[in-house]
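Visitor: Output the structure for:
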Amino acid sequence: MAVRHFFLILLVVSIWAFNNVAVKWGLLEIPPLFLTLMRFVVVAVLLVPFTRITRRQLPYLLTLGFTFGFMHFSLLFVGMKYTDAGTGAVIVQMGTPIAMVLAMVVLQERLKPVQLFGIAISLSGVAVLSGSPTIPAWWVLCLLLCSASGWAISNLVVKKTPAIHPLAMTGWMALFAIPIVGLTSLSQETHQLYALSHASWRGWFGILYSAIFSSIIAYSLWYGMLRTYNINLIMPYSLLTPVFSVIMGVVILGDSMNQFKICGSLLVMLGTAIAVINLRSLKMHARFPRLRRGRSGR
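Guide: From the prediction side, this is the model:
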């Protein structure tokens, strides 16, 4: 991997990690579904007028509007309202092994025994986290796992989507997510406009940071990397997101630490690392960078 791409990915995971802090600030003042809706409105307004899509791309973007817009973001924001930034980020990290299992089932990609072992360790970490006081109820855990599944499905859809500019994908995906997220907010929440009009800088910062930095900048860079490199080479770097999120949550938000959170987080990240990091492949990439470059299509 080119050095500039390594630092771009490091920037992406840092933006995503701090996004959990920004979202927690926003959730202090704005209902979660409405916060999600406002995020997508900002993204769509900034990107859709300047991008174009084709009829062939439309079904994929409609699918992503549901899997990424509603399943991932809406359920993540609702779950984050009831847990801390670090715990939410760790559980959503399960999207990586979930994506691998789905790739095995849907795309017929084979998983090695060591990868299955890693996935099992990650699941045991979720079981440990379920006993943490930072997860107040079983349904909060289920919401976050469904959010992780939405992220996993979306990554598979992106790999199958006809060539499309990352900014166009981000903008139109946000546009197609607006109706379902908006209707859900309308039916499940109240006083949304009042909350928005009385929000302080924290509420608006949560919306704007999540929309501009996390959506437009970070996800555009991420999709670009997925187009350039093999998904199994990119995925391991996402392991840094929950690590940074836990640290930022403790330092900035004053989140607490307990044995369930520490042990569960370590198991999830260790298991995911075992599942996605191919040591033999990494050694080959390190020894033969030109060979790697040819395989990645660069």
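
Visitor: From now on I want contacts and neighbour counts done on CA atoms only, so please keep to that.
Guide: Noted.

Visitor: What residues sit buried inside stretch 258-278?
Guide: 260-262, 264-277 (16 or more other Cα atoms under 10 Å).

Visitor: what's the helix or strand hosting Ala120 in contact with?
Guide: Ala120 is part of helix 113-129 when elements are defined by DSSP states H and E. The contact list for helix 113-129 (Cα atoms under 8 Å, 6 or more residues apart in numbering) reads 87, 91, 94, 97, 135, 260-261, 263-276.

Visitor: let's see this one next to it:
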Amino acid sequence: MPCPPPCGPPWPHAASQCTASPPESHLAPRCPVAPPPGGLTAPTEAGVCSSSFGLSCQRPQTEGRRMHTKDKFLAALVILCWGLNFVAIKWGLEGIPPLLLGALRFVGVVFPAILLVPRPAMPWRWLLAYGGAISLGQFSFLFCAMKFGMPAGMASLVLQSQVVFTLLFAMIWLGERWQPHHWVALPLAGAGLYLIATHGEGNLTLLGFVLTLCAAACWGLGNVINRQIGLRYQTTLPSLIAWGGLVPILPFLALSWLFEGPELMASSLLNISWQGFLCVLYLSFVATWLGYGLWGRLLMRYPVAQVAPLSLLVPCVGMVAAALLLDEHPTPLQWLGSALVLLGFVVHLLGGRLRWFKPQTAA
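Guide: Okay, here's the model as predicted:
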């Protein structure tokens, strides 16, 4: 849906602190963020920083400001774009193999934008690491998962387990300490994922579920890499989207040639349908440039804690859209699991602001 990158979008931590999950984590002033479904980035307010791992940041100057009606409409538009993203992927996979679809997606993201924006001011090794995790790793696993039996609606929800992987990777490699509410949120989300995986009754394959978790793990790894980039370098949203999207194109094409075969690649390109072509355009321009652009605009106008909870609606829209447009019908236990996962995300998002999760201090 989202940070987060799309990653997902930012996740507030406390009244005067904030964190980001994203298909997108806010890092340093004017730094990139890994947001929901897409793993690309959105900018923060000047002087505001956050991360997926509970790092503190200064309070935005716009705190308490009411969101204008126009911006509420734009927020709803972003949520709709990201929720429908998974339906578009499913439709695109009907005529295009998953790895080739990944290559076409990023060709649309990169060109002609790469001709208009400068390369981010960072060494190539960091750009390669970021693009390899967020773009190549996340989307190769996600597209293959949805090709091999992962329903679109469930994919929109399970992919948000990137929050769990981000916390784990940050603890292992960055020495981040978990907050009390994290220990409550993660078992809730884990129990929900277990119900989703074990009670599909044929509408969800184990392979698809595992591949979606791998996609979420790549997104979480990308968040940690994004954190390091934000600490070391200054960059902008358009440059990171365009140049970060350049990294996976050749690997996607090579993997498609190796695993899907040159005959299928040629046949898919020569016989691409209007549905497939429009799906590629949607994934490249609507879900990426429009979605992350509008999300970044909201983050520049309003505090993170005000915008971030809206990202919880992305998997809700994804599941409803999949039910209406793809005739996907989760079992009752899968709905229960989905509710537990969302509850875990709510605790992760808002738990640091609740009194009973805060350490007590002597009077």
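
Visitor: Superposing both, give me the TM-score.
Guide: TM-score for the superposed chains, counting by TM-score structural alignment, normalised by the length of the first structure: 0.84, backed by 282 aligned residues with a Cα RMSD of 2.6 Å.

Visitor: For Leu129 of the first structure, see how far away Ile135 of the first structure is.
Guide: 8 Å (Cα to Cα, to the nearest Å).

Visitor: Find the residues that touch each one of these two.
Guide: Thr87.

Visitor: Could you check which of those two has the larger neighbour count?
Guide: Leu129 (25 against 20; other Cα atoms under 10 Å).

Visitor: so what corresponds to that one in the second structure?
Guide: In the second structure, Leu129 of the first structure lines up with Ile196, judged by TM-score structural alignment.

Visitor: Kindly report the same for Leu102 of the first structure.
Guide: So, by TM-score structural alignment, Leu102 of the first structure is matched to Phe169.

Visitor: Verify the stated contact: its match with Cys218.
Guide: No - the pair Phe169 of the second structure / Cys218 is not scored as a contact, 10.4 Å apart, by Cα atoms under 8 Å.

Visitor: Met257 of the first structure: neighbouring residues, count only.
Guide: Met257 of the first structure has 15 nearby residues by other Cα under 10 Å.

Visitor: does Met300 of the second structure sit in a helix, a strand or a coil?
Guide: Three-state assignment for Met300 of the second structure (DSSP: H, G, I helix; E, B strand; the rest coil): helix.

Visitor: Could you measure from Leu350 of the second structure over to Val158 of the second structure?
Guide: 20 Å.

Visitor: ignore the last one, Trp124 of the second structure
Guide: With Cα to Cα as the criterion, Trp124 of the second structure and Val158 of the second structure are 31 Å apart.

Visitor: related to what we said a few turns ago, just to be sure, which of the contacts of helix 113-129 of the first structure are found in helices?
Guide: 87, 91, 97, 260-261, 263-276 (DSSP state H).

Visitor: Trp219 of the second structure corresponds to which position in the first structure?
Guide: Using TM-score structural alignment, Trp219 of the second structure pairs with Trp151 in the first structure.

Visitor: And for that match, nearest residue in space, chain neighbours not counted?
Guide: Closest residue to Trp151 of the first structure apart from its sequence neighbours, by Cα to Cα, 6 or more residues apart in numbering: His72 at 5.5 Å.

Visitor: So that neighbour: helix, strand or coil?
Guide: Taking three-state DSSP, the label given to His72 of the first structure is helix.

Visitor: Just give me the match in the second structure for it.
Guide: Match for His72 of the first structure (TM-score structural alignment): Gln138.

Visitor: Now do its match against Leu100 of the second structure, distance only.
Guide: For Gln138 of the second structure relative to Leu100 of the second structure (Cα to Cα), the value is 14 Å.

Visitor: same deal with Gln306 of the second structure?
Guide: 38 Å.

Visitor: still on that earlier bit, with the second structure overlaid, report how far the helix holding Ala120 of the first structure is off on average.
Guide: Taking mean Cα distance after the TM-score superposition for the first structure, the mean distance separating helix 113-129 of the first structure from the aligned residues in the second structure is 1.2 Å.

Visitor: Now that helix: buried residues?
Guide: 115-116, 118-129.

Visitor: and Ala145 of the second structure, what does it touch?
Guide: Leu207, Gly208, Phe209, Val210, Leu211, Thr212.

Visitor: run the last query once more with 6 Å
Guide: For Ala145 of the second structure, the contact set (Cα atoms under 6 Å, 6 or more residues apart in numbering) comprises Gly208, Leu211, Thr212.

Visitor: can you give me the helices for the stretch 101-250 of the first structure?
Guide: 113-129, 138-160, 166-188, 192-197, 201-208, 220-228, 231-234, 240-248 (DSSP state H, counting those that start in this stretch).

Visitor: relative to helix 138-160, how tilted is the first one?
Guide: Put simply, helix 113-129 of the first structure runs at 150 degrees to helix 138-160, going by axes from the mean of the first three to the mean of the last three Cα atoms, to 10 degrees.

Visitor: by how many degrees do helix 113-129 of the first structure and helix 259-276 diverge?
Guide: Using the same axes, to 10 degrees: helix 113-129 of the first structure against helix 259-276 is 160 degrees.

Visitor: Nearest spatial neighbour of the counterpart of Leu100 of the second structure in the first structure, chain-adjacent residues omitted?
Guide: Superposed on the first structure with TM-score structural alignment, Leu100 of the second structure falls opposite Phe34. Once flanking residues are discounted, Phe34 of the first structure sits nearest to Ser185: 5.8 Å by Cα to Cα, 6+ apart.

Visitor: Aligned against the second structure, show me the partner of that neighbour.
Guide: Under TM-score structural alignment, Ser185 of the first structure pairs with Ser256 in the second structure.

Visitor: one step back: I'd like the contacts of Ala145 of the second structure as CSV, with neighbour count and distance to Leu74 of the second structure appended.
Guide: Shown next, in CSV, are the contacts of Ala145 of the second structure (neighbours: other Cα atoms under 10 Å; distance: Cα to Cα, whole Å):
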residue, neighbour count, distance to Leu74 of the second structure
Gly208, 23, 32
Leu211, 23, 32
Thr212, 31, 29
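
Visitor: Out of these, which is nearest to Val280 of the second structure?
Guide: Val280 of the second structure lies nearest to Thr212 out of the contacts of Ala145 of the second structure, by Cα to Cα, at 20.2 Å.
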